[in-house]
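Visitor: dropping a prediction and its sequence here:
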Amino acid sequence: MHQVTSPTPSQIRRWRRYLAAERAERDIYRDLAERRDGRERDILLGLAEAERRHEQHWLELLGEHQSPAPTPDARTRFLGFLAKRLGFLFVLALAQRAEGRSPYDVDADATERMAADERIHGEVLRGLAARGRTQLSGVFRAAVFGANDGLVSNLALVLGIGATGAPPHVVLFTGIAGLLAGALSMGAGEYVSVKSQRELLAASRPDPDSQTALPHLDVDANELALVYRARGMAQGEAEEHAREVLATLYLDADTPPDDVDPDEAVGSPWHAAGSSFLFFASGALIPVLPYLFGMTGIDAVLLASGLVGVALLGTGAIVGILSGTSPLTRALRQLAIGFGAAAATYLLGLLFGATLA
């Protein structure tokens, strides 16, 4: 272990900061473990134990400088607050990003084993979150796409019509019509899309009734080997596997194509449609609110744009957190795309308004 006889004030401050972070992360993993059972609980407790080992490293280096107990930084405290109150997947995603920001790779006072631990912790959390992300992906995609489309399309519609010089009541009713038409279209489109995707996946799954034919196949020359060859096995491997299956009269369903569950892969079409409808409607309502409360002119335009901007930043940040990427980057990307589309439509409205005049 790396020993320092006379640590500098800078080192002491850094070690105390690391110590506080390790203790907070240990507590976060323990809190998460209390909410799970079985394999997930064991894995989270294993992560907590690793953080305890890291904590001990900094305690030994600090010696007499470990008291009073250091306080973790605001980001770590906020993660701990969320861990007690938010959903399991959301906290895992935040913890995954936190592990990815570990400074141990470039800090000479941290051991190579500690740096390797932190890198692996991120992958462990990614694995724990994988199933939840898969289950969430269908409805989440519909919700995010619906909300973003409602925000951007209705803001663009309202601003474009308003820029032509149309009366305020026309702008209001145009926005309401856009809300209803878009929400219904999005809901119907999501239902058809997800339903079709489920049917496509289901068509690739083996027919359970095919097991009834197994006892009647020739052990040495049979078409079961062709099934496995069609699913990617080499000829010799497929023939050997077919003989093993016939020996047990069991159709192996462990190959990847058989393991795809449409419910997990794409979600329920009704859930996707409902999420898309509700989130589009809620997003599309925001740019209409100023006009709904009687505002007109540039004041209504600025307020509608500001409200939509805040909502776009929020949806982008949520996407970033749950996908394990930068919330700020995703938020700014959503904002730039949304405002770009709205600005283009507003300029077209001004052009058409001038032409009509």
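Guide: That came through, no problem.

Visitor: hey, let's count contacts and neighbours off CA atoms from now on
Guide: Will do.

Visitor: gap between the residue nearest the centre of the chain and Phe88?
Guide: Nearest to the mean C-alpha position of the chain, by Cα atoms, centre = their mean, lies Leu322 at 3.0 Å. Distance, Leu322 to Phe88, using Cα to Cα, to the nearest Å: 11 Å.

Visitor: what segments of the stretch 51-200 of the chain are helices?
Guide: Assigned helices in the stretch 51-200 of the chain, in chain order: 74-83, 88-100, 112-163, 168-203 (criterion: DSSP state H, counting those that start in this stretch).

Visitor: which one of these lies closest to Ala341?
Guide: Distance to Ala341, taken as Cα to Cα, is lowest for helix 112-163 among the helices of the stretch 51-200 of the chain, at 6.7 Å.

Visitor: next up, a structure to set beside the first:
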Amino acid sequence: MKHAEKHRTERIGWLRAAVLGANDGIVSTASLVLGVAASGVGSKAVLVAGIAGLVAGAMSMAAGEYVSVSSQSDTERADLAKEVEELASAPEQERAELAEIYVRRGVDPELASTVAAQLMEHDALGAHARDELGISEVSTARPIQAALASAGAFSVGASLPLLIALLFPASSLMWSVPGSSLLFLALLGSLAAKAGGASIVIAAWRVTFWGALAMALTAGAGALFGGAV
């Protein structure tokens, strides 16, 4: 009976984009709310700034992810096109190159040559893409998926400190927003660690530390420049 084994590496693409988006959404929006609130303006201005930050941040995340992952995808396509040309012009050299890769991984030379020949007969481009270029179905670039995941996750993350700013009066935002945001970040880090099979404590500490630092610096800037303007 065939055993379909699942690995956590299959989640790398969407998990990275989702965690990055949600983390940025919480940290940047909470920091923005704190910075504006520290300047002494009213609740309406804080909410307007927070909403504007949510929209701008989500679009920035989507555009940034799409552009960066598209560049990766372009590179993968260029490498694959080059590999197609080499397979057509020098198949024996490519077979020897593939066999050498297996030898370096510890396979007996004779067996490596046999395996390389059989794999190339079955799917030459797939074998070279996977073992020579490191391109697989799991790691291949997906620009649209990454953009949508980042923008959606950013929006969800950004809505959390905005909800706190909406529910609490302006006078209490300096403690309610950072306190709740650090809890949200710790929860996010824990969920991401569980999904990826990593240490929950380390992940939670990592995101809360950098989130606290970002909010503290932004609040300080708001208080400093708010009083000067």
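Guide: Nice, thanks for sending it over. Note that this is a predicted model, so its numbers are computed, not measured.

Visitor: any idea what the TM-score is?
Guide: Scored by TM-score structural alignment, normalised by the length of the second structure, the superposition of the two chains gives a TM-score of 0.79; 217 aligned residues with a Cα RMSD of 3.4 Å.

Visitor: one step back: possible to save the helices of the stretch 51-200 of the first structure as CSV with mean neighbour count and distance to Ala311 of the first structure?
Guide: Output for these, formatted as CSV (neighbours: other Cα atoms under 10 Å; distance: least, Cα to Cα, whole Å):
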stretch, mean neighbour count, distance to Ala311 of the first structure
helix 74-83, 16, 21
helix 88-100, 21, 19
helix 112-163, 21, 8
helix 168-203, 18, 16
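
Visitor: columns distance to Gly46 of the first structure on top of the ones you listed, output as a markdown table?
Guide: Shown next, in a markdown table, are the helices of the stretch 51-200 of the first structure (distance: least, Cα to Cα, whole Å):
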| stretch | distance to Gly46 of the first structure |
| --- | --- |
| helix 74-83 | 17 |
| helix 88-100 | 15 |
| helix 112-163 | 10 |
| helix 168-203 | 37 |
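
Visitor: can you tell me which of those is nearest to Leu62 of the first structure?
Guide: Of those, nearest to Leu62 of the first structure by Cα to Cα is helix 112-163, at 16.7 Å.

Visitor: which strands or helices does that closest one pack on?
Guide: helix 38-62, helix 88-100, helix 168-203, helix 262-265, helix 269-285, helix 297-322, helix 327-356 (3 or more Cα pairs under 8 Å, 6 or more residues apart in numbering; DSSP states H and E).

Visitor: these: which one's closest to Ala142 of the first structure?
Guide: helix 269-285 (4.9 Å).

Visitor: and that closest one, how far out from the chain middle?
Guide: 18 Å (Cα atoms, centre = their mean, to the nearest Å).

Visitor: can you check stretch 176-192 of the first structure too?
Guide: 24 Å.

Visitor: residues contacting it, please?
Guide: If you take Cα atoms under 8 Å, 6 or more residues apart in numbering as the criterion, stretch 176-192 of the first structure is touched by 142, 146, 150, 154, 157, 269-270, 272-278, 280-281, 284-285, 288.

Visitor: the same query, at a cut-off of 6 Å, please.
Guide: 269, 273, 276-277, 280-281, 284 (Cα atoms under 6 Å, 6 or more residues apart in numbering).

Visitor: need the residues you listed in a markdown table (columns: neighbour count and distance to Ile43 of the first structure).
Guide: Below are those laid out as a markdown table (neighbours: other Cα atoms under 10 Å; distance: Cα to Cα, whole Å):
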| residue | neighbour count | distance to Ile43 of the first structure |
| --- | --- | --- |
| Pro269 | 24 | 33 |
| Ala273 | 28 | 36 |
| Ser276 | 33 | 35 |
| Phe277 | 28 | 38 |
| Phe280 | 32 | 38 |
| Ala281 | 26 | 41 |
| Ala284 | 31 | 42 |
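
Visitor: thinking again about what came up before, and of the helices of the stretch 51-200 of the first structure, who's closest to Ala234 of the first structure?
Guide: Among the helices of the stretch 51-200 of the first structure, helix 168-203 comes nearest to Ala234 of the first structure, with 22.9 Å by Cα to Cα.

Visitor: which part of the second structure lines up with the closest one?
Guide: Using TM-score structural alignment, helix 168-203 of the first structure corresponds to residues 43-78 of the second structure.

Visitor: mean deviation, that stretch versus the first structure?
Guide: Compared with the first structure after fitting, stretch 43-78 of the second structure deviates on average by 1.2 Å (mean Cα distance after the TM-score superposition for the first structure).

Visitor: again with stretch 16-35 of the second structure
Guide: Per aligned residue, stretch 16-35 of the second structure averages 0.5 Å (mean Cα distance after the TM-score superposition for the first structure).

Visitor: that stretch: how far from the chain's middle?
Guide: Per Cα atoms, centre = their mean, the centroid offset for stretch 16-35 of the second structure relative to its chain is 13 Å.

Visitor: contact partners of stretch 3-18 of the second structure?
Guide: With Cα under 6 Å, 6+ apart, stretch 3-18 of the second structure has contacts from 138, 146, 149-150, 153, 196.

Visitor: how far does that stretch stretch from one end to the other?
Guide: 29 Å.

Visitor: return the distance of that stretch from the chain's centre.
Guide: Distance, centroid of stretch 3-18 of the second structure to centroid of chain: 13 Å (Cα atoms, centre = their mean).

Visitor: follow-up on the earlier one: got a ChimeraX select line for the buried ones in the contacts of stretch 3-18 of the second structure?
Guide: To isolate in ChimeraX the members of the contacts of stretch 3-18 of the second structure that are buried, counting by 16 or more other Cα atoms under 10 Å, one can use:
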select :146,149,150,153,196
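
Visitor: which pair of the contacts of stretch 3-18 of the second structure spans the longest distance?
Guide: Most distant of the contacts of stretch 3-18 of the second structure, by Cα to Cα, are Val138 and Ala153, 20.9 Å apart.

Visitor: got JSON lines for the contacts of stretch 176-192 of the first structure, with distance to Gly340 of the first structure too?
Guide: Formatted as JSON lines, the contacts of stretch 176-192 of the first structure follow (distance: Cα to Cα, whole Å):
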{"residue": "Pro269", "distance to Gly340 of the first structure": "31"}
{"residue": "Ala273", "distance to Gly340 of the first structure": "27"}
{"residue": "Ser276", "distance to Gly340 of the first structure": "23"}
{"residue": "Phe277", "distance to Gly340 of the first structure": "24"}
{"residue": "Phe280", "distance to Gly340 of the first structure": "19"}
{"residue": "Ala281", "distance to Gly340 of the first structure": "21"}
{"residue": "Ala284", "distance to Gly340 of the first structure": "17"}
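
Visitor: re the thing from before, make TSV out of the helices and strands packed on helix 112-163 of the first structure and add distance to Leu224 of the first structure.
Guide: Listed next are those as TSV, based on distance: least, Cα to Cα, whole Å:
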stretch	distance to Leu224 of the first structure
helix 38-62	36
helix 88-100	41
helix 168-203	18
helix 262-265	25
helix 269-285	34
helix 297-322	42
helix 327-356	49
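
Visitor: alright, calling it a day.
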